[in-house]
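**Student:** Sequence and predicted structure are below.
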Amino acid sequence: MEPVYRTLELTAEALVRAQGMRREYFGLANIPATGGFVLALNHNSYTDFLAPALGLKRAGRRGRFMVKSELNDVPVMRFLVAHTQSVPVDRSAGGAAYHAAVDSLRAGNVVVVYPESTISRSFELKEFKSGAVRMAAEAGVPVLPAAHWGAQRQWSKGTRRRIGFARIPVHVRFGTPLEYPADVDVDAATGHLRELMAALLSAVQEEYPEAPTGADWLPARLGGSAPTPGAALTIEEAEAAEKARRRAAKAAEDERKRR
């Protein structure tokens, strides 16, 4: 029954009702009814988990999300991570998270992965990490590619926050499961996965209600004011450099205090 997870599901359903979120699902029949699989999702916003998780619920499944290990620094989040069987990821030492995800898949769970690793400021697909393919092949389970669109209108990087009764439509399209042999060519399979998810994303964008020109949540390619992938990469590199500078400054200060 998983009472904590069930409580979160009820909370999520109440939240989407309060927001007036208008969800549309395509391809729900493609979700495996039993057994483990990797759900590969594009990463557009801070609320990417909500509509896909409730889509899994409609199919009678529950997702075990791979989340930042920093969430464990907050006691209530540490409790939720533990009781929902989420997989904390320490980006400085990702091996433990990878093996935990493989174990979860072998136990018959759905592990949710964002192959882009971080939110895409351009709202276009970034380059993919290979973890989704590698863990699926090692665990002997399929990857289910999926794409969602609309959540970035609520809360994302570089956009105005629209939390509340905004009646934002969010569409989710599930593709067909992909099986990989143990000796899969990981790079080729990851490239193929990205191509399939790009096609799913294009389809879900075409099905989505027309957006106003210049919208901050719309890719430049579609007439929006979001940065191009190149410009987004420049912003991300500057942010990464600043984070590294702050970490180094903090480490130096901690060392000074120890002396």
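**Tutor:** Yep, that arrived.
**Student:** can we go C-alpha only for contacts and neighbour counts from here?
**Tutor:** Fine.
**Student:** Around the closest residue to residue 162 other than its chain neighbours, how many other residues sit close by?
**Tutor:** Residue nearest to residue 162 in three dimensions, not counting chain neighbours: residue 154, with 4.6 Å by C-alpha to C-alpha, 6 or more residues apart in numbering. Counted by other C-alpha atoms under 10 Å, the residues lying close to residue 154 total 23.
**Student:** Distance-wise, check residue 154 relative to residue 93.
**Tutor:** Distance of residue 154 to residue 93, given as C-alpha to C-alpha, to the nearest Å: 31 Å.
**Student:** so what's residue 46 up against?
**Tutor:** Residues in contact with residue 46 (C-alpha atoms under 8 Å, 6 or more residues apart in numbering) are 119, 152, 155-156.
**Student:** cutoff 6 Å now
**Tutor:** 155-156 (C-alpha atoms under 6 Å, 6 or more residues apart in numbering).
**Student:** do you know how far it is from residue 78?
**Tutor:** 18 Å.
**Student:** repeat for residue 126
**Tutor:** Relative to residue 78, and taking C-alpha to C-alpha, residue 126 is found at 29 Å.
**Student:** Check which helix or strand residue 256 maps to.
**Tutor:** Residue 256 is part of helix 229-258 when elements are defined by DSSP states H and E.
**Student:** Then residue 100?
**Tutor:** Per DSSP H and E: helix 95-106 holds residue 100.
**Student:** Next up, the contacts around residue 29.
**Tutor:** So residue 29 contacts nothing (C-alpha under 6 Å, 6+ apart).
**Student:** Assumed it was part of a helix.
**Tutor:** Yes - looking at residue 29 with DSSP: H, G, I helix; E, B strand; the rest coil, it is inside a helix.
**Student:** where's it relative to residue 244, distance?
**Tutor:** 44 Å.
**Student:** ok, structure two:
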Amino acid sequence: MAADRPAENEKTPIFRLLAGIAVPPMSAIAKFKLTGVENVPGSGAFVLAPNHYSEIDPLVIGVAMWKIGRMPRYLAKASLFEVPVVGALLRASGQVPVERAGSGKRSNPLAAAKQIADQGLAVVIYPEGSLTRDPDLWPMRGKTGAVRTALEQGIPVIPAAHWGTQLVMPRYAKKISVFPRKTIHVRFGEPVDLSAYAGRVHDSVAMAEATDILMTAITELFEQLRGEKAPAERWDPAKHNQKDTGRFEQ
């Protein structure tokens, strides 16, 4: 079990620098409305599992977490660390490079997540693994990384959903829409009860079931924000021969 750490100690100089760079422009572009904040642990390790439909999602979640007082760590695509300045900031803030499957380089996302959890920190894992392929932006089929990390480390997994981000940067877009100012809603849910799956992380069927429970929780939060019901069947990229090209890992 990871050790607790007071949240105020997480706002280190590097995160204050990043916040100084990111928060003012994001606040100018969009008003953030956070709900369910009481569900986010004030200290100690946990997995945050948000929906994912825009390239700017990590920044949106990062700003939301800054406002709460918990500093997020991401399992990020290794190539991002090769970008000048960006790579240095990612390394300095404790983000973790993860190689994509088939890259020829060895990488262990769960081991990386364990290192973060051991320090009593928050790790953001997008269970969809990439931007959703659902035509209407609903959460698609999830992967097992988020629930496996939570179960292996004995830490909570907090579902989250946001809506309004697509107005700032639509899926697959390359530019940010600045005017008019948007509103981004971020809702944090109660920890997902995975107790029935404790000790079963090597059972693929159990992990698939646990992941479906998590995706249902995320979808329900998303339904509340959108004010409408999700499709009865969750989008499955495998059924549509779609490849995973996301930047932030499962």
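**Tutor:** Received the coordinates, thanks. Treat the numbers as computed from the prediction; the structure is a model and nothing was measured.
**Student:** Skipping its backbone neighbours, what lies nearest the aligned residue in structure 2 for residue 164 of structure 1 in space?
**Tutor:** In structure 2, residue 164 of structure 1 lines up with residue 178, judged by TM-score structural alignment. In space, and not counting its chain neighbours, residue 178 of structure 2 is closest to residue 29: 5.4 Å by C-alpha to C-alpha, 6+ apart.
**Student:** One more: residue 141 of structure 2?
**Tutor:** Nearest one to residue 141 of structure 2, counting by C-alpha to C-alpha, 6+ apart, is residue 236 at 5.3 Å.
**Student:** With residue 166 of structure 2 instead?
**Tutor:** residue 54 (6.5 Å).
**Student:** For my notes, confirm residue 38 of structure 1 occurs in a strand.
**Tutor:** Yes - judged by three-state DSSP, residue 38 of structure 1 forms part of a strand.
**Student:** Identify the residue of structure 2 aligned to it.
**Tutor:** Using TM-score structural alignment, residue 38 of structure 1 sits opposite residue 47 in structure 2.
**Student:** residues touching its match, list them.
**Tutor:** 122-124, 157.
**Student:** need the strands for structure 2, in chain order.
**Tutor:** With DSSP state E as the criterion, structure 2 has strands at 30-35, 46-50, 72-77, 96-98, 122-124, 157-163, 182-188.
**Student:** For residue 116 of structure 2, which of those is the nearest?
**Tutor:** strand 122-124 (6.7 Å; C-alpha to C-alpha).
**Student:** Kindly name the residues of structure 1 that line up with the closest one.
**Tutor:** Under TM-score structural alignment, the match for strand 122-124 of structure 2 is residues 110-112.
**Student:** buried residues in stretch 95-114 of structure 2?
**Tutor:** Going by neighbour count (16 or more other C-alpha atoms under 10 Å), the buried part of stretch 95-114 of structure 2 is 95-100, 109-110, 112-114.
**Student:** now these in TSV, with distance to residue 224 of structure 2?
**Tutor:** Output for the buried residues of stretch 95-114 of structure 2, formatted as TSV (distance: C-alpha to C-alpha, whole Å):
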residue	distance to residue 224 of structure 2
95	31
96	32
97	33
98	33
99	35
100	33
109	31
110	31
112	33
113	29
114	32
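**Student:** Residue 12 of structure 1 corresponds to which position in structure 2?
**Tutor:** Per TM-score structural alignment, residue 12 of structure 1 is aligned with residue 22.
**Student:** Report the separation between that match and residue 49 of structure 2.
**Tutor:** Taking C-alpha to C-alpha, one finds residue 22 of structure 2 at 21 Å from residue 49 of structure 2.
**Student:** Who has more neighbours out of those two?
**Tutor:** Shown here are residue 22 of structure 2 and residue 49; by other C-alpha under 10 Å, residue 49 has more neighbours (27 against 15).
**Student:** residue contacts, the closest residue to the more buried one other than its chain neighbours?
**Tutor:** Setting aside the residues directly before and after it, residue 49 of structure 2 is nearest to residue 159 in space (C-alpha to C-alpha, 6+ apart), at 4.8 Å. Counting by C-alpha under 6 Å, 6+ apart, residue 159 of structure 2 makes contact with 49-50, 189, 218.
**Student:** Turn those into TSV, including distance to residue 153 of structure 2.
**Tutor:** Formatted as TSV, those follow (distance: C-alpha to C-alpha, whole Å):
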residue	distance to residue 153 of structure 2
49	15
50	19
189	20
218	21
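**Student:** Where neighbours are concerned, which of these has the most?
**Tutor:** Tallying neighbours with other C-alpha under 10 Å puts residue 50 at the head of the contacts of residue 159 of structure 2, with 30 neighbours.
**Student:** can you pull the contacts of the counterpart of residue 191 of structure 2 in structure 1?
**Tutor:** Residue 191 of structure 2 maps onto residue 177 in structure 1 when the alignment is built from TM-score structural alignment. Contacts for residue 177 of structure 1 (C-alpha under 6 Å, 6+ apart) come out as 142-144.
**Student:** Select from the residues you listed the one having the most neighbours.
**Tutor:** Most surrounded of the contacts of residue 177 of structure 1: other C-alpha under 10 Å gives residue 143, at 27 neighbours.
**Student:** Run through who's touching stretch 141-150 of structure 2.
**Tutor:** 125, 127-128, 156-157, 201, 211, 234-236, 250.
**Student:** Out of those, flag the one nearest to residue 78 of structure 2.
**Tutor:** Of these, the one sitting nearest to residue 78 of structure 2 (C-alpha to C-alpha) turns out to be residue 250, at 13.6 Å.
**Student:** Grab the most central residue of structure 1 for me.
**Tutor:** residue 114 (4.0 Å; C-alpha atoms, centre = their mean).
**Student:** what sits against the nearest residue to that residue once chain neighbours are set aside?
**Tutor:** Of all residues not flanking residue 114 of structure 1 in the chain, residue 41 sits nearest, at 5.1 Å (C-alpha to C-alpha, 6+ apart). For residue 41 of structure 1, the contact set (C-alpha under 6 Å, 6+ apart) comprises 114, 146-147.
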